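Q: Quick one, what's the 3D model for this:
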Amino acid sequence: MSETKHPKAPWRNFYGRRHGKTLRPAQQEYLEEDLAALSPGPVDWDVNPERTALDVEALFGGRELWLEIGFGGGEHMVHQAATHADVGIIGCEPFINGVAMLLGKIREAEVENIRIHPGDVRDLFDVLPEASVAKAFLLYPDPWPKKRHHRRRFVTPEHLEPLARVQKPGAEFRVATDIPDYVRQTLEQVPQFGFEWTAERAADWREPWDDWYSTRYEQKALREGRVPHYLTFRRM
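A: Below is the predicted model of the structure:
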């Protein structure tokens, strides 16, 4: 998969796809009619070149802020928003087909406590205030299985350092993956940035969280015989 440069921050490489199959007419409608209203604010470099911090208190009326990094098709985030109506959730996803899918789910579920950044989470990290996020999710991230590509994974200093900056002391960071080597790298890297792994028994990483909603990626993993791992960290 080709490497591209960030148009406004050329020191940041971007790996992955931004577009997939041609959108259905309804999905194109969701993007045109709904996406702008669900923006968390001036995140992108072209509208916020000074990287001014978001007013998260105003964004969700003072509700606790959660963050989902790479929401895929959005099913988990919509479930969390419906289950926890007293929080506000920002989701980041550069793959526009996934954004369109999420917008359809938001319409169907009629949840109002979601905002969407359709781009690189590092841009959002730039403008989130320090210690503003109470919970973050990283669910079935791209495994980049080849060893030479492991630096592209989320669980690297380039991502974990700003994540630690924006999470509150005591905040939760959840990681779900079916890739054993991703588990290894996660357990090696995440504690180096001010997080502690909370597991005390095997069930703590073998069984999902009480409010878990199994994603399409997890269902594929289970069909193919791979074992999910559920890792919970606490920001110290």
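Q: can we go C-alpha only for contacts and neighbour counts from here?
A: Will do.
Q: other SSEs contacting the top strand by length along the chain?
A: Counting residues, the longest strand found in the chain (DSSP state E) is strand 167-177. Applying 3 or more C-alpha pairs under 8 Å, 6 or more residues apart in numbering; DSSP states H and E, one finds that strand 167-177 contacts strand 133-139, strand 229-235.
Q: closest to Gly20 out of the ones you listed?
A: Among those, the nearest to Gly20 by C-alpha to C-alpha is strand 133-139 (20.1 Å).
Q: Ala136 versus the closest residue to Trp197 other than its chain neighbours, what's the distance?
A: Closest residue in space to Trp197, ignoring its immediate chain neighbours: Phe233 at 4.4 Å, by C-alpha to C-alpha, 6 or more residues apart in numbering. Distance, Phe233 to Ala136, by C-alpha to C-alpha, to the nearest Å: 10 Å.
Q: Overlap in contacts, the two.
A: By C-alpha atoms under 8 Å, 6 or more residues apart in numbering, Phe233 and Ala136 have these common neighbours: Glu172, Phe173, Arg174.
Q: I'd like those residues written out as a markdown table, with neighbour count and distance to Pro208 added.
A: Shown next, in a markdown table, are these (neighbours: other C-alpha atoms under 10 Å; distance: C-alpha to C-alpha, whole Å):
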| residue | neighbour count | distance to Pro208 |
| --- | --- | --- |
| Glu172 | 23 | 14 |
| Phe173 | 26 | 14 |
| Arg174 | 17 | 10 |
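Q: ok but Gln185 is inside a helix, no?
A: Yes. Checked against DSSP: H, G, I helix; E, B strand; the rest coil, Gln185 lies within a helix.
Q: for comparison, sequence B:
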Amino acid sequence: MSDESHDAAAPPGVSGRRLIYGRRRGRKLSPTRESRFGDWLPRVSFTLPAPGVTLDPATLFTSPKQAYWVEIGFGDGGHLFELSERHPEIGFIGIEPYEHGVAKLVMRIAERHERGDHRDNIRILTDDARLLLKALPDRSVQRGFTLFPDPWPKKRHQWRRIVNADTLADWARLIPSGGELRVATDVPDYQRWMLRHILAEPRFEWLAACSADWLQRPEDWPASKYEQKAIAAGRTPHYYRLRRL
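A: A predicted model of the protein is given here:
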């Protein structure tokens, strides 16, 4: 029986705790980037409310948006920023704990503002994404994204995987009927893991009729830097689109 056939249990007491794994800091930012980052991050970031308090995404923005999209683990922010360029009417919430990735997205926002484009449609959280999912109200997120997350390949670490039964249930609560969740990975074991959990969540419909539907990225799905690196290394990304029933 293969290792992915059973979920590895989380250690006792994990539920409800802030848990962020992997690196949070890399090389020191340059003085110029550090200064700009320090100036702009407070303008676009937010913190989680107290446990049990609901967070209305509309309160994060200076003006109401037509809908709110959430991306967990945005990496260097390329995918999220490109979507924000294409959809100024949408409010985007991105979660990423790694400082250099956050800095790159913040730089893009600052540079856009300096070009005279003052749209205000991105908010950033550097905390535990699972706690944000718990805090948002029902049917408040029209589209969600978890793209190329850390696969945590060792069986004893698989409970850390962000695509799991619990987070899929959270997405199903947050996304209204007709909304969409998009997930992707280039790791074969995680592909099987994702698909098994996707098919076990009855509130989502997998939008795939043939292999091209999960082996080719849709035109309205911007490429990410990690995805491009994976393809260059000979790995095959899988793209899963799920519609909320």
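Q: how near is the residue nearest to the spatial centre of structure 2 to Phe61 of structure 2?
A: Closest to where the C-alpha atoms of structure 2 average out (C-alpha atoms, centre = their mean) is Ile72, at 1.7 Å. Ile72 of structure 2 sits 19 Å away from Phe61 of structure 2, going by C-alpha to C-alpha.
Q: now do Ser224 of structure 2
A: Note on Ser224 of structure 2: its distance to Phe61 of structure 2, by C-alpha to C-alpha, is 25 Å.
Q: How about Arg112 of structure 2?
A: 17 Å.
Q: next one: Glu227 of structure 2
A: Glu227 of structure 2 is 30 Å from Phe61 of structure 2, by C-alpha to C-alpha.
Q: Comparing these two, which residue is more hemmed in?
A: Glu227 (18 against 15; other C-alpha atoms under 10 Å).
Q: Can you tell me what that one aligns to in structure 1?
A: Residue pairing (TM-score structural alignment): Glu227 of structure 2 is matched to Glu218 of structure 1.
Q: In contact with that match: list those residues for me.
A: Tyr140, Asp178, Pro228.
Q: which one in structure 2 is aligned with the first one?
A: If you follow Tyr140 of structure 1 across to structure 2 using TM-score structural alignment, you land on Phe148.
Q: Roughly how far does its match sit from Leu41 of structure 2?
A: For Phe148 of structure 2, the distance to Leu41 of structure 2 - C-alpha to C-alpha - is 24 Å.
Q: And Lys104 of structure 2, by the same measure?
A: Applying C-alpha to C-alpha to Lys104 of structure 2 and Leu41 of structure 2 gives a distance of 11 Å.
Q: Then Gln216 of structure 2?
A: 34 Å.
Q: give me the number of residues near Gly26 of structure 2?
A: 10.
Q: thought it was touching Val102?
A: No. Counting by C-alpha atoms under 8 Å, Gly26 of structure 2 stays clear of Val102, with 11.5 Å between them.
Q: picking up where we left off before, which residue in structure 1 aligns with the residue nearest to the centre of structure 2?
A: So, by TM-score structural alignment, Ile72 of structure 2 is matched to Ile69.
Q: Distance from the chain centre to the top helix by length along structure 1, please.
A: Scanning structure 1 for the helix with the most residues, using DSSP state H, yields helix 96-109. Here helix 96-109 of structure 1 is found 15 Å from its chain centre; the criterion is C-alpha atoms, centre = their mean, to the nearest Å.
Q: got the buried residues for the very next helix or strand once past that helix?
A: Remark: after helix 96-109 of structure 1, the chain's next helix or strand is strand 114-117, criterion DSSP states H and E. For strand 114-117 of structure 1, burial by neighbour count (16 or more other C-alpha atoms under 10 Å) applies to Ile114, Arg115, Ile116, His117.
Q: Find the residue closest to the counterpart of Arg234 of structure 1 in structure 2 in space, skipping its chain neighbours.
A: Applying TM-score structural alignment, one finds that Arg234 of structure 1 aligns to Arg243 in structure 2. Leaving aside its chain neighbours, Arg243 of structure 2 sits nearest to Glu180 (4.5 Å; criterion: C-alpha to C-alpha, 6+ apart).
Q: try Leu48 of structure 2
A: Closest to Leu48 of structure 2 by C-alpha to C-alpha, 6+ apart is Leu132, at 6.8 Å.
Q: on that earlier part again, can you redo the shared contacts of Phe233 and Ala136 of structure 1 as a markdown table with distance to Ala203 of structure 1?
A: Listed next are the shared contacts of Phe233 and Ala136 of structure 1 as a markdown table, based on distance: C-alpha to C-alpha, whole Å:
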| residue | distance to Ala203 of structure 1 |
| --- | --- |
| Glu172 | 18 |
| Phe173 | 17 |
| Arg174 | 15 |
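Q: No more questions from me, cheers.
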